[in-house]
Every structure is written in C-alpha cells, then in structure tokens.
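Asker: Sequence and predicted structure below; questions after.
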Amino acid sequence: MTDPLQDPRFFADPYPTYARLRDAAPVQKVVTGAGGRHSYLVTGYPEAREAFADPRLSKDTVRFFAGRPSQRDLHPAVSRNMLATDPPQHARLRTLVAKAFTTGAVARLRPCIAGLVDELLDSWPDHGPVDLVASLAVPLPVTVICEMLGVPESDRWLVCTWSSDLFAVGDTQRSDAASHAIGGYMTDLVAARRGSPGESLLDDLIAVRDGQDRLTEDELVSLAVLLLVAGHETTTNFIGNAALALLQHPESLARLRAEPQLLGSALDELLRFDSPVGIATFRYSTEAFTLGGTEIPEGVPVLIAPGAANRDPNRFPGPDQLDFNRGGAGHLAFGHGIHRCLGASLARAEAELALRAVISRFADIRPAIPAEELEWRHTRLMRGLTALPLTWSRGTPRST
C-alpha cells in the first residue's frame, strides 16, 4: 500500500484522489510517508470541521515526539512554534500578535497594499509573457509581511527561498537546512532590532519580551519565524490558484469584470474551489474517540484535509464547479476553531486587491501555456503553482 498523497498526479490535481478517499470513508486510516507509517485522514466536510475544533486532537508536537527516534533536524523555532501548541499556551502567544491582524489593522494597510500592487503591475511588459507567481503572487505578500516585521529589503528573496524550501516534499535534508537558515536569520534579526529598535511588529514583540518578560527568547524567535513564513506562503498560493481558476472559467471572469463589487464575496468561492492549504498542519489524538464513524486510537497522527472538505458534495453541491452564486461561505481554507488562520483578513485583502487590479488592467489576459504543462508545488500541505505564465494581446488597454 502506497501513500496516496505523494503520487505525482496528486500534486497536479488532488481532487480525484480526495473524492475517491472521501467516497470510501470521510475518515480513514492511510499510509503516509516511508516505512509504512499510518495516519488518519479526514476528508469529509462535517468531520473536518468537527476535527478542527476537537480538543482531543493536540498540536503539541514536542509532547508527541518525546522519546521517539527522529531523523529530522528542524530548528526549534520551526518545530516548536505557536502552531505546535495547545491551550493555554496557544492562547497566550496568539493574543500577543492578534492585534496586528485585526480587521481594523488590515483596513489601515489596504492603501499601502494597493500601492504595492500597482507598483508591481507597472513593471509588467506591454503584452507579456509574465509569470504571475514570480511577479505578483510572491513579492506582494512577502513585501507586506517583511515590512511589518522589519526585514531589510536586501534579505527578502533569501528569506522567501528558505521558506519555500521548508515545504520540500521528499527532501528532508533541504527542509531541515532551510529551517536552520531561517531560524538563525531571525535570531540575528531579533538581536539587531533590539540594539536599534524601530516601530515594526517584531519590535513590538521584543518589547513584550524585554519589558514584561512574557515571552521567552525561544518563543520570540519562533513567533517571528512563524509570522514570516505563514505571512506569505498561503497568500501566494491563494492569488495564483484564484487567478488560474478565473482564467479557466471565462464566464466567471467576465462576471467579475461586469460586477467588480462581487469580488469580495467571490473570494470565498475561490478559496473553496482550490484551497491554498491542502492538508492542515500536524495533529494527533490524545485519547481514543470516534469521528465520522471511524474509531481513532490514542496517540496517532490525524490529517485534516480542507482541500477535500471544501469539495464535499454533501456540503457544496456540484463542488467541482466554480459558482459565485454559491458564495462559498463556510469553507475551511483557513481552518476552523482556535487555530483558524490568524492572517486570514490580511490574505483576503492582498488577494482581493491583486486580483481586482489584474482584472481591471488586462482585458485579454490568458495562460501562456496549456494547463497540463503548469507545474504545482510538490507538497501535500500547500496547494500552489510554482509558476503561472500569462500573456495578452499587444495593445490591450491598461489603466494608468
């Protein structure tokens, strides 16, 4: 029996695999990884929503792996971050950074984000080709989160490379090396900012550490690493996936052009249709329980698949169709419960402003290569394109 989530066909199009597994059982035991290791995979919508909020599913990786032999060498800032904690520690850490990602805080960032989008699109050639991922989907969220954290401009592409390497499937050495590179970098940046403080989010976290002693040094660095990585990875995938979905559904794209006010609500359907997160981060059972009619024993990994749940036909009829009339409300692309993505509002704002600008500027934009030639990231955690080459007719009107 092989791992169904590491087949090359899965990375190109995971939805047939998700459908087959979900039809067999919404929760089931599957092989994951080498050596015949097993996990329980959750693909049904109600089961995934329940699992996201179930306190019997822990994210405390330190506790799970204690005393277990491991061939991994991840930097502690990566392996022991806020995503790998349970209450009450999780609530304490999340509270410290939540104010930077409130709806009001994101609203104040929108003019800067819009200006950055315009700046990036102004650099596009007159008629293509251009890679939307490299020229918009990556630099937009990278620049925003780096500005928030005070990462120097000269270091941003290096940080971006390390972040991408963290999710390299089948190359643990590369992933582990990237974790140490980015962990070491943020350790040095914390030290530099402490000696020359400014007004960034990282400075705010340092002040909490140095002023009120509510953060340990390890917690401070791990929060900085998590914000840096999570602050752009999901959004990059979201923008690329949404742009491709619109280009492959010209009737939906035409509707957004005719009804631009629809884009805000259309984001939910775009997130549902091709979730930027395929499999949520690690969880394990702290006791035996039943989920979706399946008995899950104590102490086993449980993988929740929002990418599969968002296409559950019992929750979203005709799930393989992009339908803005449905709205997509209730999707699980950002998770659910106490671990729901902290940066969801920021990701939505960045994607909305990026897509709105592309739609309004380029009336005849289209993929430059056939769909079957597009390359997808080889990671079951993230669902995203490595590149999206675009072209458009010479002389296509552009806004100024």
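Answerer: Yes, it's here.
Asker: all contacts plus neighbour counts: C-alpha atoms, from now on.
Answerer: Noted.
Asker: Which residue, other than its chain neighbours, is closest to the most centrally placed residue in the chain?
Answerer: Centroid-nearest residue in the chain: Thr234, 2.3 Å away (criterion: C-alpha atoms, centre = their mean). Distances taken as C-alpha to C-alpha, 6 or more residues apart in numbering place Pro276 nearest to Thr234, at 5.8 Å, with adjacent residues excluded.
Asker: my read: the one you found touches Ala333, true?
Answerer: Yes: contact status for Pro276 versus Ala333: in contact at 6.9 Å, counting by C-alpha atoms under 8 Å.
Asker: Now list whatever residues contact both of these two.
Answerer: The contact sets of Pro276 and Ala333 overlap at Gly307 (C-alpha atoms under 8 Å, 6 or more residues apart in numbering).
Asker: quick one on the thing from earlier: now for the residue nearest to Thr234: which residues touch it?
Answerer: Contacts of Pro276 (C-alpha under 8 Å, 6+ apart): Thr234, Thr235, Asn237, Phe238, Asn241, Gly307, Ala333, Met382, Arg383, Gly384.
Asker: and the comparison structure, right after this:
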Amino acid sequence: MTTTQDAVAAAERCTPEYRRNPHPVYAQLRESAPVCPMRPPHGNETYLITRYEDARNALSDPRLSKDMYGAMDAYRRIFGDSSVALDDNMLNSDAPKHTRLRKLVNTAFTPRRVEALRPRIQEIVETLLDDCPTREPLDLLPAFAFPVPIAVICELLGVPPQERSKMQQLSTTVAQTGFSAESKRAQQKAEEDLHAYFTELIARKRREPADDMLSALTAVRDTDGGLSENELVSTAFLLMFAGHKTTAYLIGNAVYHFLARPAQLRAVQEKPELIGPAVEELVRYEGSVESATFRYATEDVEYSGTRIPKGALVQIALTSANRDPEKFERPDDFDVRRPGNTQNAHLGFGHGSHYCLGAPLARLETQLALSTLFGRFPRLTLADPASGPQWMAVPFPAFRGLAELPVVLDPAG
C-alpha cells in the first residue's frame, strides 16, 4: 500500500504521469488520506477532499465560503490583483450576493429556454462539420469541440462573430498560465484585455441594445440597480468563460473515450436514445472539471476525521468523487447503460447553491455535437490510436481536458 506521504507527494507534483492518469492517485487518497493537506505552488494552506460523501457535503457547506473578498490575501497570491475585477461575480460570492446575481441570469438557462436553442445549436454543429476535411487528419478540438460552445454562448451574450476568436485566445491564456513571472504577466495582460473588451462591449449595448443577454443585463443595471458596473463586466466574463471551456473539453473527452471503446460507441449509434445517459456517464467518468473552484474555511471544520483549520483553502476533487467505489459500482468502467439512479448522482456539475447554472445548455450542446458527429461519420477514428491521449497541462488541477484530438472523420472516403 502506498503511504499517505507518498500519495500526498504524488498529488502535489502534478507530473506528466499524473496528468495522463490521475485516477490511481485519487484512489490512494480516498483510501489513505481522504482529506489531504496540500502544499501547492501558490503557498496557501490547502486541503483536498476526495471522497464522494465528503465532496457532496462540502459543496453545500456554508462554513466553506466562496466569497473571494473574505480570503483576499490568499486569492491575490494565487490569481494576482488583475483577476479581482473579472471575478466579482456569482461564482466567487456567498448569499445574499450570490442569490441576487444568480437570479439575474437564471431565466436564460431554464430547461425550456435551453430547449428552444436546439435548432440553432444543431445548425451550428452541422455548419462546422460541413467545413471539416474528412479524409485527412484534423485536430477536432479547434475544428469542432471549441467552436460549438463558443458560438452558442457568444450568440447568447451578443458578441459579434468577428470578435470571438480573440475572446477564445484571451480566455485560454487566463486558464492555462502557471506560477512563473512570465506566466503571471501573460495572465495579467489577458485579464486586463478581457476587462477592457467587455467594458467596451457593454458601452455598445447601451448605445444599441439588441435581443441578447448582455443587453438585458445592461438594462437591469441601468434601470433597477440590480448589479454594479463591475459586477456586470465580471458576470459577462464568467458566462463567456464558463459557457465554453468546460463544454469544449467535455466534447473532446467524450469523443476520445468513445473512439477508444468501440462497443460503447456502437451502442449509442444503434440506439440514439442512449446519448443523454451517455453524456451523464461521461461527465461522471471523465468530466471536464477536475476540481471545484476554491473555497475557504470560515471556521474550523472536520471531514473524515481531519480538521481543516479556519482560513485554509479547500479544493473538492470532483473527478475523484465521481469514481468513489462507495458510491458507484465499477467506477472505473465507462458504461453508457449504467443505471440512471447512480449515473445521475455524479457531482460533475457541482451540488448545492453553486450547482452549474449552465448544466442544461452544456448537456444539450454535448448531446447534439456527439450524436451529429457520430451519425454523419460512423467510421470516425483516431488518427494515431497507438499514441494515446495528450492531456492538457495545467498549473493546478482545475480543468480535465485534452491538449489535442487528432482524428480522421471518414478514412474510407
């Protein structure tokens, strides 16, 4: 058995081996150190929660705050001063502020509103696939997985098509920077550019409002005082960032795992009604959010016999919780026919008051992307199956996604 100290060291290193397959490390931690003290590069005392029941409870524990201003010194050490202006939103707040901000955008993501988007999302998916070469290798991430959610969220917000590529590039810089001085400078510049962009876009919406979410939020800001100017800018950034990164990586992860498991792919192709359960199983098995965003303890708390002291940061390993054998039978098997009463219990979209607001949209986008892709290209294959997946390197586990996905859509022509 690996010692607790070895498991902690393995979790802290985030080596290429760990990034390729973190699941054995998480299995060790669930067994020997389910609430694991960490010493990450940012230097703040941090605890990692890995078991399902602990994770579910922690996600809704009011003693674990999401208010970044309550842990400002720690926040600045991790993300830098330039991040503060973009993070004044519902993701980084507690009630009553969180309740107020979430209510303002909640109506755009109801199941009924999202379902009304189905024809337009289908059109976007079809158009992107029309433009893809079919007989030579292509990287499906920039060609398809990323453009689908980018187009959808930008249309919802009212971002002009010609400005979307720049938005994606800047948000990628924000997400993938590390702790070096050079990385921090690049991150700061990207954050400043995004703040300036959304400030200017909001000014345009004031002058020329349209039928989009950002125009509606701007009107609320100007007439009802429902949110501050910086909250408006930060909310626009959050919706853009969260509305495409996680779904794009989820689509990429799904395509890879289906192509690596032909029997599972055939099951979905033969029974299209399985696509909904298949997406839920993928979120459980290899979701795109490895750890929930930081919380911090406002008082001493205890999980699995481990005391987390007041002021410490807490990370909740969703990837680990979703493979906890205490909750899921055969957790390391990808099975699109997994019984729904356990499959839908995953924590891939969070739990409690911070449950992912965009979950209905992410589900629909992923379902349409996969069903259309696999329906149009039944012979779709990995370009080099022997090479194995190349997972994205991140400074600390947050997203779980591929760095590239080389495929051939129709090798037989």
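Answerer: Cool, the structure landed. Predicted model only: the values in this text are computed from it and were never measured.
Asker: Just give the TM-score of the two.
Answerer: Scored against TM-score structural alignment, normalised by the length of the first structure, the superposed chains reach a TM-score of 0.95; 395 aligned residues with a C-alpha RMSD of 1.7 Å.
Asker: Please, where are all the helices along the stretch 101-250 of the second structure?
Answerer: Using DSSP state H, counting those that start in this stretch, the helices found in the stretch 101-250 of the second structure span residues 111-115, 118-130, 140, 147-157, 164-176, 181-207, 213-224, 229-242, 245-259.
Asker: Go through the ones you listed and name the closest to Asp73 of the second structure.
Answerer: helix 181-207 (16.4 Å; C-alpha to C-alpha).
Asker: starting at the chain centroid, how far to the closest one?
Answerer: 21 Å (C-alpha atoms, centre = their mean, to the nearest Å).
Asker: by how many degrees do that helix and helix 229-242 diverge?
Answerer: Between the axis of helix 181-207 of the second structure and that of helix 229-242 there is an angle of 110 degrees, by axes from the mean of the first three to the mean of the last three C-alpha atoms, to 10 degrees.
Asker: Next, the buried residues of helix 181-207 of the second structure.
Answerer: For helix 181-207 of the second structure, burial by neighbour count (16 or more other C-alpha atoms under 10 Å) applies to 184, 186-192, 194-195, 197-199, 201-202, 205-206.
Asker: Does anything pack onto that helix? Which helices or strands?
Answerer: Packing contacts for helix 181-207 of the second structure, counted by 3 or more C-alpha pairs under 8 Å, 6 or more residues apart in numbering; DSSP states H and E, involve helix 164-176, helix 213-224, helix 229-242.
Asker: so where in the first structure does the last one end up aligned?
Answerer: Mapped onto the first structure using TM-score structural alignment, helix 229-242 of the second structure spans residues 217-230.
Asker: The matching stretch vs the second structure, mean deviation?
Answerer: Here the mean offset of stretch 217-230 of the first structure against the second structure after fitting is 0.6 Å, by mean C-alpha distance after the TM-score superposition for the first structure.
Asker: Provide the aligned range in the second structure for stretch 13-26 of the first structure.
Answerer: Going by TM-score structural alignment: stretch 13-26 of the first structure matches residues 21-34.
Asker: meant to ask about stretch 281-298 of the first structure
Answerer: Using TM-score structural alignment, stretch 281-298 of the first structure pairs with 293-310 in the second structure.
Asker: end-to-end on that stretch?
Answerer: 18 Å (C-alpha to C-alpha, to the nearest Å).
Asker: chain center to that stretch, what's the gap?
Answerer: For stretch 293-310 of the second structure, the distance to the chain centre is 24 Å (C-alpha atoms, centre = their mean).
Asker: now do stretch 268-275 of the second structure
Answerer: Per C-alpha atoms, centre = their mean, the centroid offset for stretch 268-275 of the second structure relative to its chain is 25 Å.
Asker: I'd like the contacts of Pro276 of the first structure written out as a markdown table, with distance to Val31 of the first structure added.
Answerer: Formatted as a markdown table, the contacts of Pro276 of the first structure follow (distance: C-alpha to C-alpha, whole Å):
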| residue | distance to Val31 of the first structure |
| --- | --- |
| Thr234 | 26 |
| Thr235 | 29 |
| Asn237 | 26 |
| Phe238 | 28 |
| Asn241 | 28 |
| Gly307 | 18 |
| Ala333 | 24 |
| Met382 | 19 |
| Arg383 | 20 |
| Gly384 | 23 |
